[in-house]
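Novice: Sequence and predicted model, in that order:
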Amino acid sequence: MKKVCLKLAMPLLFFIVLTTVFSSGQPMKTSINESNIKSHLDSLTSPEYEGRLIGTKGNEKVLAYIEDHFKDMGLRSFTSEGYRQEFKAVNFTWNGVPKFNVIESDGKFVDAYEEQKNFMFIMDNMSMGGSFKGRMNHITDPKEITQGDEQFKDQAVLIDYEDNPMKKLRLSDEEIDHRLYYLGKAKVIIYLDHNFTTKRKVHLGDKNTMIPANGLIKIGVPKNTYKALLDYTNRGYHLDIHIPITFQEILSSNIYNVLPGKNYPNGDYLVIATSIDGLGLNWDGKVYPGAADNGASISLILELARILSTTEKPLDSNLLFAGFNGKHTGSMGVEQYLRDSMTFPEKAEIIYLDHLSSDGDTPLKIATFVKPRTERKTANKILHQLATTADGQNISYELDDGYLQGEYALFRNFGMIASTLTYDCNENIGTVLDTSDSINLSKVAEVGALLEAYITEYGQFNLFSEISQVLKSIGWLIVVGIVLFILKYGLSDKKGFEKLNSWFDSNPVMSSYLLILFFISILTMQIQHSISETAGILLKDTIITWGSIVEMFAHNIFTTLPMLAYLGMVTVIPIGLVFIVFMYLSKKLNKNVYVLLLSFSTYIVFMKFFNEFYDDRYTVIYPKLLSPYGSQYVIIFLILLFSLLVTWMFSKETHKISHLRTTVLFLFLFIILTTFTYSPYVFAKEVVNARSVNGRLKL
């Protein structure tokens, strides 16, 4: 017995040292090539691509460009349609030059305003363009909006949404527009834009599902124009407006490729995403190049795909590169992705690249949105993982956990883990000046280096790193074990230690120690994970106290009891039959054969019923050691072996080796240890609620 234990101790000590040595990572050297990014960017922002507006020939050329590069890299398609996912959407076409003139009642010219200088045509849910000739009416009394008696029929209304009387209505701008058009019968809405900009903004909203037959003309103006129009209104002048724009339904596509992980198509997904469309052509024929929005991001994704496609060893996670279409007309590409459930929402982590253009001084914004009252702050933990990686690459950054802008916010609102990397400081975004020459390529390459290192680090399941986090917290307990081991087996022949040796020989010291080590290790793992999730910090930054151990132990007892009750109800008959059969066979079989058959049968029966309430979709809330796809088979098998080891050691230490005693002890240990490990997650309130309606977790 003593010689066997000494032989077992050496591999254990070697493993502990190994996990500690390999737990710390070194900064990674990037393979990002700026020249490749520049080449892609120059192509995608060239006049040939006509600004990449969804549904246009230029946008189709972008899809073909990306698709051809995916094929050249030998990358795998992700959908049954190939690299593309088709969907319906809406785009627009300028058919001439917008006109906004002030005229006298007899049609005589008075004044003229220029689009993108003195006014901006607003593309939203209701604004349709068209022609108007008629008088103006300035709304000052909120009651005029609520009357609804067609008092503005065939008129252009001037309104300041920010005026105090209007604010008292507690209506959104869109709700006011709805009342003015459908109840007041106004044809044109001209509003004071307190943050007037000549940048083109488009959000077609409901037009993406149905283009209305008619609509109003909506125009935003700066203060000086608004003031002049008020004067013209008081003097009885009219307006002559023509907005030559049409909207039409189109077919378009998102584009994806996947680098399969070890368990593809199962397992986790790390999604690197951006938008691929742009604002297209202006009414004067000028191209919106869209270099920062988001030509640089597309180019970086192509470069990352090139680098990672040459990796010989697959990641543990599946790596999905996604190009979403339609950002500039209402984010229909992202909406389609969410509707089609391209990946299980709980199993995907989205990193969205947006506006990768820096002036050189602005730090990279690493951002997400964490609801203040949410209990689980996994999204915040992801921020800290990205920040730690950025530190390793010497990248200047700022963290923001209250950021809810851009397309990435659609994923967060859907309850998915999503973050965005952005500089968002390029004044040329939304203008024809957003060219490739305005992009700081070194900053784009920095983001690439960050992502390459992050994917390499967190796309792999680092067993040594995960275990080392636990070992570092229970180092004191390992020292205690070594001392006990030496006292029990190292001083057995020493004179003067007879009483101590007698006590150690007659008590199950090491088997008891192993059980304590197991429970403390599992509790440590669970506490680290719980603190990391609720505080949104990394495992290495968690602090464990005796109070937290007692609290987690009590929590585990309350979750273990219902799991034991469930397993007891469904397994009592099959495990009872196994027990009876093997007790009968114990007298006829070799001891080793008996143990093997008992262990194998127990494992098969237990896993059958355990898998009935174990759902891989919900493992996102599990500690990483328990969450890899299919890991429950390995973990529970290891617990079974551990139970056999403790049972064998207990029998040797107490010199009680009857088949009945050892069988009962083994079954008891195996079931208790397994339920103690998994019950806080299998029977977590949010999982039970989701399972009851076959729903999903919102993170």
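Specialist: Received it, and whenever you're ready, just let me know what you need.

Novice: rest of the way, CA atoms for contacts and neighbours
Specialist: OK.

Novice: wait, isn't residue 207 in contact with residue 90?
Specialist: Yes - applying Cα atoms under 8 Å as the test, residue 207 and residue 90 come out as touching, 6.9 Å apart.

Novice: Where does residue 132 sit: helix, strand or coil?
Specialist: Here residue 132 is strand, with the state taken from DSSP: H, G, I helix; E, B strand; the rest coil.

Novice: how about the nearest residue to it, chain neighbours excluded?
Specialist: Leaving out its chain neighbours, the residue that sits closest to residue 132 by Cα to Cα, 6 or more residues apart in numbering is residue 241, at 5.1 Å.

Novice: Am I right that that neighbour sits in a strand?
Specialist: Yes - counting by three-state DSSP, one finds residue 241 located in a strand.

Novice: Could I get the contacting residues of it?
Specialist: 98-101, 131-133 (Cα atoms under 8 Å, 6 or more residues apart in numbering).

Novice: Throw together a ChimeraX command that grabs the buried residues out of the residues you listed.
Specialist: To isolate in ChimeraX the members of the contacts of residue 241 that are buried, counting by 16 or more other Cα atoms under 10 Å, one can use:
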select :98,100,101,131,132,133
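
Novice: how about a markdown table for the contacts of residue 241, with distance to residue 30 added?
Specialist: Putting those into a markdown table (distance: Cα to Cα, whole Å) gives the following:
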| residue | distance to residue 30 |
| --- | --- |
| 98 | 49 |
| 99 | 52 |
| 100 | 53 |
| 101 | 57 |
| 131 | 56 |
| 132 | 58 |
| 133 | 61 |
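
Novice: So which of the contacts of residue 241 is the closest to residue 390?
Specialist: residue 98 (47.0 Å; Cα to Cα).

Novice: here's the one I want to compare it with:
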Amino acid sequence: MKRYFPLTLLSAGILAGCASTQITNDDVMAGWNSINAEQLAEHVKTLASDEFGGRAPSTKGEELTLAYLTEQFTALGYQPGNGDSFLQEVPLVSIEANPDMTLDIGGKQYKYKTDMVMGTSRISAHESIKESELVFVGYGVNAPEYNWNDYEGLDVKGKTVVMLVNDPGFATKNPDLFTGDAMTYYGRWTYKYEEASRQGAAGAIIVHETAPASYPWSVVENSWSGPQFGFQKENNNMDRVAVEGWVTVDVAKELFAKAGLDFDAAKERAAQGAYNVDMGDLTASVEVHSEIKKSVSYNFIATLPGSEKPQEHVIYSAHWDHLGTDKTRKGDQIYNGAHDNATGTGGMIEVAEAFTKLPRNPNRSMTFLAVTAEEQGLLGAKYYAANPIIPQDKTVANINMDSLNLLGKVKDISVVGMGKSELDNMLGEAAKLQDRVVSGDPKPSSGGYYRSDHFAFANMGVPAMYAGGGSEARDEETEQYRKRMSLVLRGCYHQPCDRYRDEWDLSGAVQDLQLFYKVGFDVSQQEQWPAWYSSSEFQRK
């Protein structure tokens, strides 16, 4: 358990050091060594406890989470990051579709969760599509820079578009097509619904396949049912399609056959170039009745002021939220979210504490941002990016922590989106202290760089690092443990079984947190800001 000291004394000790005090390598390593598995485990067990109820936004679980973060960072002597408050208000709206719905296509009714999941992003109690013509639009991509437009020559107003998940590069493995096996933002479900809306479609349906989606149908069932959060907007999101959702691949194959098309052949054709085709006389109808609740959730932000350049900030981020509690579910109803992302939130506290072991504060301010509603489409991070507390031109870099390594010590550290910024080199230098090397994204096809909170910072132009874990176990015993535990973790993604386990090996998570601490410290001390590589799609705005 942590030992707490009187706040006034601790704060004074941290802030009293002047910039002339030298921070030695031994000082840095004292902070490094303070990060430990026992404290991390206590944070995770608390945040992922049944008492916190799965940490859904705007619930009792949020109140408990924010209180815990406030307690921890106050005890460490950190200052509120938003004026005199640790909180940033994020206005949200919850849209919960009534599961008593069917999707009618071609004279057959498809069942909710079993065959499909439908809903709406419109802030509306009732939305529907009625006898809306179906059009297959390949990957649903309009990407001028890749000379690709699946909507070319097509008017989809009033129609429902059917799309494949991921992008053509994944399907072909052609390194010259999009970015090859590495998913681009065009492969993300968020983009596909956005583009269908821009094109004026009435409905948008994505065909689920496990490999290109990088998760099984059960994740769609759990993640896209129940309350879905969005921003409160003046237009009530009426610029979005009326109905959006998913169907299983088996349903898709049946529909294509009814339309006189072969799904596999159409899928292969869609990967060769921009493609769309009418699906015969098939039309879709579905009624979506939703319960609308407007609420306020919060991002949490705390700062350790820099000793020389306090106006410049290195921002660490992690999302505190998960999926909450599903009272309609039989058996275990709580999505505890231990791995995703109590580990990252707990890890953030550990890194924050490490900086308090230094004889004076780092040159630049170290700011810790725990965001809400990541599971609902990175909403907390997006809101922060649109309403930054620290201006973009004062934000030096972002280091993101999401679902830490629970598979033990490894010889490498994987960088999601490797090759985008100079932070990779800084991580590589720090990794040498652990006799580790930097390796690339272990699963580029999942589009991980576009799926966590750092993406909002990257879109602001701020170099953002998302790394952790690795593929090469430190020893044979760890390798055998990894094989066993990886199956458990994979099967518990967005499931109630994502809960704390005593058998977890947190030594690998500790290693990664030590590297995140060191990279942040190095960024704070060096004169030049880290930059994007010229080949990156992100640049300072």
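Specialist: That came through, no problem. These figures come from a predicted structure and were not determined experimentally.

Novice: Kindly list the longest helix within the second structure.
Specialist: helix 507-525 (DSSP state H).

Novice: average gap between that one and the first structure?
Specialist: Following the fit onto the first structure, the mean deviation recorded for helix 507-525 of the second structure is 3.0 Å by mean Cα distance after the TM-score superposition for the first structure.

Novice: what's next to that helix, contact-wise?
Specialist: Counting by Cα under 8 Å, 6+ apart, 28, 32-33, 35-37, 313-314, 347, 350-351, 354-355, 362-366, 396-397, 399, 404-410, 413, 423, 426-427, 430-431, 434, 468-469, 529-530 sit against helix 507-525 of the second structure.

Novice: Cross those residues against strands and list the overlap.
Specialist: 313-314, 364-366, 396-397, 399, 413 (DSSP state E).

Novice: which of the residues you listed are buried?
Specialist: Buried among those by 16+ other Cα under 10 Å: 313-314, 364-366, 396-397, 399, 413.

Novice: would you turn these into a markdown table with distance to residue 463 of the second structure?
Specialist: As requested, these are arranged in a markdown table below (distance: Cα to Cα, whole Å):
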| residue | distance to residue 463 of the second structure |
| --- | --- |
| 313 | 12 |
| 314 | 10 |
| 364 | 16 |
| 365 | 16 |
| 366 | 15 |
| 396 | 8 |
| 397 | 5 |
| 399 | 9 |
| 413 | 18 |
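
Novice: average distance between the lengthiest strand in the first structure and the second structure?
Specialist: Counting residues, the longest strand in the first structure under DSSP E turns out to be strand 245-259. Compared with the second structure after fitting, strand 245-259 of the first structure deviates on average by 2.2 Å (mean Cα distance after the TM-score superposition for the first structure).

Novice: Which strands or helices does that strand pack on?
Specialist: Here strand 245-259 of the first structure touches helix 57-73, strand 84-94, strand 318-324, going by 3 or more Cα pairs under 8 Å, 6 or more residues apart in numbering; DSSP states H and E.

Novice: Can you say which of those is packed in most?
Specialist: strand 318-324 (a mean of 24; mean count of other Cα atoms under 10 Å).

Novice: Show me what it is packed against.
Specialist: By 3+ Cα pairs under 8 Å, 6+ apart, strand 318-324 of the first structure packs against strand 245-259, strand 269-275, helix 296-308.

Novice: Go through those and name the closest to residue 517 of the first structure.
Specialist: strand 269-275 (33.8 Å).

Novice: now what about that closest one, what contacts it?
Specialist: By Cα under 8 Å, 6+ apart, strand 269-275 of the first structure touches 294, 297-298, 301, 317-327, 343, 347-354, 455, 459.

Novice: the helices in the stretch 151-300 of the first structure, which residues?
Specialist: 164-167, 173-182, 223-234, 296-308 (DSSP state H, counting those that start in this stretch).

Novice: Would you format these as a markdown table with mean neighbour count and distance to residue 560 of the first structure included?
Specialist: Formatted as a markdown table, those follow (neighbours: other Cα atoms under 10 Å; distance: least, Cα to Cα, whole Å):
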| stretch | mean neighbour count | distance to residue 560 of the first structure |
| --- | --- | --- |
| helix 164-167 | 15 | 55 |
| helix 173-182 | 18 | 52 |
| helix 223-234 | 15 | 66 |
| helix 296-308 | 23 | 43 |
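
Novice: With distance to residue 126 of the first structure added, can I get those helices in TSV?
Specialist: Below are those laid out as TSV (distance: least, Cα to Cα, whole Å):
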stretch	distance to residue 126 of the first structure
helix 164-167	20
helix 173-182	8
helix 223-234	21
helix 296-308	31
